[in-house]
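K.L.:
Make a model of this:
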Amino acid sequence: MTSEEHIFTTGPDPIPHDAPAAPSAVARPDTTAEIDVTAVEQKLSDPGSTQSFPAIAPERIDTESTYDAGTSTSLMWGARSDVGCVRTHNEDSYLVQSPLFCVCDGMGGHAAGEVASSIAVETIAKLAPQEADPARLAAAVEAANAAVIEAADNGLGKPGMGCTATVAYIEGTSLAIAHVGDSRAYLLHEGTLIRVTHDHSYVEELVDAGEITADEARIHPNRSVITRALGSDPAMHADHFQLNIEEGDRLILCSDGLSSMIPDAEIEAVATQSPTAQLCTDNLVDAALAAGGGDNVTVVVVDVVDDGRMRDLVRRRRRNLLVGLAGIVVALVAACCIGAFIIMNSLFLGVYDGRVAIYTGVPESFLGIDLYRLYDETAISIGDLPADTQNRLQEGIGQSSMDEARATLSSYREQIAADRTRAEENAAAIEGSTTDTANDTDEPQAQDAATNAEGGDA
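P.N.:
Below you'll find the predicted structure:
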């Protein structure tokens, strides 16, 4: 993207970035195009560099993760920006704040494009979420748009300055993307390069309409007309979405200084043949320069990797999980064995076919399975026992040993025998009482009969 060629729309008609701003009714020092370049350069930590924004607060991230190349437990990245072979200054900025990555391509000319891209990167770094949330990532980009507009209103940079923004946040297997403009995000998955962003440009609309091909769009005379960018419209919105990624995937963020110089097929070839993220970054930038380097070239490459520490951590966690599960299994087996031992060595008296019986186990069931079995039957009918004893036998009367069980059965027999003896004695007593009563009744009748006989003789 160049300050001389790139155009983005702020209304119905595209406006060249380097066109002079329309004079206002009352010229004010803070709104005219006459700016103090020295002051602007002092405000920027390194004019024209790719990291021309204030350092990220140390409490925000680990400072080591802001280097242009590095690695974490799951990511490896490389970043590079080059002024190119034609331009005299670099308007691109990029952000490497793992797992947050961003490329911004500035527009507006010297001391403007780089201001816009730097402000955008700084704002996104401060406001980006701490998770792969595409909606909140888009909100950070939209806040950067407001910051660029406000900076121009306050005399920093130039009126009409702007930039693109392609932002990625990687969390585990989730990739969140927020995007505005014609910078791009590619995903290399299993050797196949996929462009995951859609350019907000005039030629992209022609490609979508089928009027030109993607290769024709790269050399189209209006390829620099941008239909959406930061700094152009306060109501600008960012595209945002989320993708699933896997170990071995490679993410490529780039300004159009790469995509406008070499076709996607060549980007794919370079990306598949480069073993590391930094080598891939260097090879892509070198390829763009070899093709002419007509614009600033900025590339950020992020590999989803496993550097060994994550594998060790996963292995330890898996081992701990297996040890824990094994402990649980052992405890359950031990509990089952103890329970089975207790059940097999338990006794109780119950009822079988209307008679008292001896059972091993406990008078319970588990999942429809009886935890007892019949050990021995007796001839003792529960009908010969007291009602309370019958109810207890129906529920099961626990016994501490077989001797106790047999002693209890003996006591039942003795009780039944005593009850029968008592019943027989009662029956005999009742029968004897009946006989005596009958004898007493027969004696007066005999006396009456004798008296009657004597009277007859007389």
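K.L.:
Going by C-alpha atoms from here, please, whenever you check contacts or count neighbours.
P.N.:
Will do.
K.L.:
gap between G257 and E247?
P.N.:
28 Å (Cα to Cα, to the nearest Å).
K.L.:
Compare these two (neighbour count), which wins?
P.N.:
More crowded of G257 and E247, by other Cα atoms under 10 Å: G257, with 27 against 14.
K.L.:
The more buried one: helix or strand, and which one exactly?
P.N.:
Per DSSP states H and E: G257 is located in helix 256-259.
K.L.:
Go ahead and name everything in contact with whichever helix or strand comes after that helix.
P.N.:
Toward the C-terminal end, the helix or strand that comes next after helix 256-259 (DSSP H and E) is helix 264-273. The contact list for helix 264-273, computed with Cα atoms under 8 Å, 6 or more residues apart in numbering, reads 188, 191-193, 280, 283-284.
K.L.:
ditto for stretch 193-200
P.N.:
Against stretch 193-200 from outside (Cα under 8 Å, 6+ apart): 179-188, 204, 226-229, 264, 268.
K.L.:
hmm, back to that, counting by contacts, list what the helix holding G257 packs against.
P.N.:
Secondary structure elements in contact with helix 256-259, counted by 3 or more Cα pairs under 8 Å, 6 or more residues apart in numbering; DSSP states H and E, are helix 277-290, strand 297-304.
K.L.:
Quick check: next helix or strand after the last one?
P.N.:
If you walk from strand 297-304 toward the C-terminus, the next helix or strand you reach (DSSP H and E) is helix 309-344.
K.L.:
this one as well, want them side by side:
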Amino acid sequence: MLLRAGVASDRGLVRQTNEDSFLVRTGLYAVCDGMGGARGGEVASQMACQALLGLEPPEVDEERLREAIAAANEAIVKRSLAEAHLAGMGTTLTVAVAGEGGFLIGHVGDSRAYLLHDGKLQQLTADHSWVGEMLRRGEITEAEAAIHPHRSIITRALGTDTSVQPDLFFVPFGPGDRLLLCSDGLSGMVSDEDIAELLGLPEDPQGVAEALVRAAVAAGGEDNVTVVVVVGQEQEETTEEAGQSASGSEADDILLGPLDRGAEQVAQSRTRRPLMAWQRLRGASTGGQPTPGPEAAEVAGRLPRATFTRRRVIVAAIVIVAIVVLLGGFVAFNSSVYYVGTYEGMVALYQGLPGSVLGIELSSVVEIGEVPYESLAPYLKERVDAHDLLSKEQGRAFLKTLGTLQ
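P.N.:
I've put the predicted structure just below:
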């Protein structure tokens, strides 16, 4: 049986960088979703994929895969401790290693592996997330899990602890089957029904991968999205073209990505645009136009002073009204938002915006949790430090969630 693969990745419509990584090599496929501020998530996901390069399918058993995942975890932990700007970084990992009659799957986190067999989609992996565990315990429904405000809180990841416990299992795979590895940027935006429909398209794996990513972006693109699609074909059905990966590289080549690590250039272009626009406006006001001569200045000097006075009064009144309206709107908005921070070493819920203006704090504590900040896992500290704006209900739910994770 010949394996053909396609891969696609996109940073989405919200994120400024792509912290996902993937690995595609004949018989070895992986998707990692990094986390950890600055460039930490990107570094962690890349390190995890690179740590798998020593695996040589099909001579890989559970013990060898477990060792490779443990080595990746150890490397990420050591680097995060050694480099302060990478502190708290981590990543999910979902890897598929081809063997006799199927794939050996290794899984940590909330990225996913799916199998499409005889037109039916099966989720192979279990999400290592707080919401996923509640779902498995029957405490919430799938519909509630899909919109839960803390569905992104994961309970297992590489790099967040000195030890890691991956799920390892074997999945039969034959001609006509399709394997999908994806970050939660796909599963969080596209329903399983739509994933099944797109995964079953009569296209090559690259076309399917791109269609899945487009669907996630079209649905809102709230997160980075990365997919790897693997298709099994009978050897006699293949052609020379089929002997290549869907990206156009030879089957023995290694694809390690994503391919669009252009976040810095994008960020620079975005920060320059306002300046360039201002320069164009400034040039349009004087450049290429005659400067006012003495006649114009003389005419201006003869205008009645009362005209300028009235205009100044009108402008001042408009400015005052605008300031009052803006202040009223700001006060109303500030009282409607909340965020999670710390108070005397404890995780707490604040009302208002983080920070201060002219020495006046814009927020105040409304509820102090029962969990010490220092007891949190690094990825949870990151969420607290981010000061993301929440509703009051979301903030309280987060405090409650932290209590259950201790």
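K.L.:
how about the contacts of helix 264-273 of the first structure, which pair is most distant?
P.N.:
T192 and N283 (17.6 Å; Cα to Cα).
K.L.:
With neighbour numbers in mind, choose between the two.
P.N.:
Comparing T192 of the first structure with N283 by other Cα under 10 Å, the one with more neighbours is N283, at 18 against 13.
K.L.:
What residue in the second structure is paired with that one?
P.N.:
Using TM-score structural alignment, the partner of N283 of the first structure in the second structure is A211.
K.L.:
What distance do you get for the closest residue to its match other than its chain neighbours to H117 of the second structure?
P.N.:
Closest residue to A211 of the second structure apart from its sequence neighbours, by Cα to Cα, 6 or more residues apart in numbering: L198 at 6.9 Å. From L198 of the second structure across to H117 of the second structure, the span is 14 Å (Cα to Cα).
K.L.:
Touching both of those two, which residues are there?
P.N.:
By Cα under 8 Å, 6+ apart, no residue touches both L198 of the second structure and H117.
K.L.:
hang on, the earlier thing: put together CSV for the helices and strands packed on helix 256-259 of the first structure, with distance to E364 of the first structure on each row.
P.N.:
As requested, these are exported to CSV (distance: least, Cα to Cα, whole Å):
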stretch, distance to E364 of the first structure
helix 277-290, 67
strand 297-304, 57
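K.L.:
Nearest approach to L137 of the first structure belongs to which of these?
P.N.:
Of these, nearest to L137 of the first structure by Cα to Cα is strand 297-304, at 17.9 Å.
K.L.:
Taking the second structure as the reference, give the residue range that closest one aligns to.
P.N.:
Counting by TM-score structural alignment, strand 297-304 of the first structure sits on residues 225-232 of the second structure.
K.L.:
next one: that stretch to chain centre, how far?
P.N.:
Averaging C-alpha positions (Cα atoms, centre = their mean, to the nearest Å) puts stretch 225-232 of the second structure 18 Å from its chain's average.
K.L.:
Touching that stretch from outside, list them.
P.N.:
1-12, 20-22, 24, 29-31, 173-186, 205-206, 208-209, 212-213, 216.
K.L.:
Could you rerun that using 7 Å?
P.N.:
Outside stretch 225-232 of the second structure, the residues within contact range by Cα atoms under 7 Å, 6 or more residues apart in numbering are 1-12, 20, 174-186, 205, 209, 213.
K.L.:
swap in stretch 397-406 of the second structure?
P.N.:
Counting by Cα under 7 Å, 6+ apart, residues outside stretch 397-406 of the second structure touching it are 369-371.
K.L.:
before we move on, the earlier item: the residue mapped onto the residue nearest to A211 of the second structure from the first structure: neighbour count?
P.N.:
Here L198 of the second structure is matched to V270 in the first structure, going by TM-score structural alignment. Counted with other Cα under 10 Å, residues neighbouring V270 of the first structure total 17.
K.L.:
so stretch 230-242 of the first structure corresponds to what in the second structure?
P.N.:
Going by TM-score structural alignment: stretch 230-242 of the first structure matches residues 158-170.
K.L.:
Over to stretch 322-337 of the first structure?
P.N.:
Going by TM-score structural alignment, stretch 322-337 of the first structure lines up with nothing in the second structure.
K.L.:
you'd agree G138 of the second structure is in a helix?
P.N.:
No. Counting by DSSP: H, G, I helix; E, B strand; the rest coil, G138 of the second structure is not found in a helix; it is coil.
K.L.:
That one matches what in the first structure?
P.N.:
So, by TM-score structural alignment, G138 of the second structure is matched to G210.
K.L.:
Its match: neighbouring residues, count only.
P.N.:
G210 of the first structure - counted by other Cα under 10 Å - has 10 other residues nearby.
K.L.:
Kindly report the same for A126 of the second structure.
P.N.:
Neighbours of A126 of the second structure (other Cα under 10 Å): 17.
K.L.:
next one: T239 of the second structure
P.N.:
9.
K.L.:
Tell me the spacing between T17 of the second structure and V331 of the second structure.
P.N.:
Taking Cα to Cα, one finds T17 of the second structure at 33 Å from V331 of the second structure.
K.L.:
Between those two, point out the one with more neighbours.
P.N.:
Ranked by neighbour count (other Cα under 10 Å), T17 of the second structure and V331 place T17 first, with 22 against 13.
K.L.:
shouldn't the more buried one be in contact with V266?
P.N.:
No. Counting by Cα atoms under 7 Å, T17 of the second structure stays clear of V266, with 9.0 Å between them.
K.L.:
if we can go back for a sec, looking at the helices and strands packed on helix 256-259 of the first structure, which is closest to V323 of the first structure?
P.N.:
That would be strand 297-304 among these, by Cα to Cα, at 29.7 Å.
K.L.:
in the superposition, what's the average offset of that closest one relative to the second structure?
P.N.:
Superposing on the second structure and averaging over aligned pairs (mean Cα distance after the TM-score superposition for the first structure), strand 297-304 of the first structure comes out at 0.3 Å.
K.L.:
hmm, back to that, now the buried members of the contacts of helix 264-273 of the first structure.
P.N.:
Buried members of these, counted by 16 or more other Cα atoms under 10 Å: 188, 193, 280, 283-284.
K.L.:
Tell me, how many residues neighbour E190 of the first structure?
P.N.:
11.
K.L.:
Ok, V371 of the second structure next?
P.N.:
V371 of the second structure - counted by other Cα under 10 Å - has 20 other residues nearby.
K.L.:
Checking it next. Helix, strand or coil?
P.N.:
strand.
K.L.:
How about the contacts made by it?
P.N.:
Taking Cα under 7 Å, 6+ apart, one finds 346-347, 402-403 in contact with V371 of the second structure.
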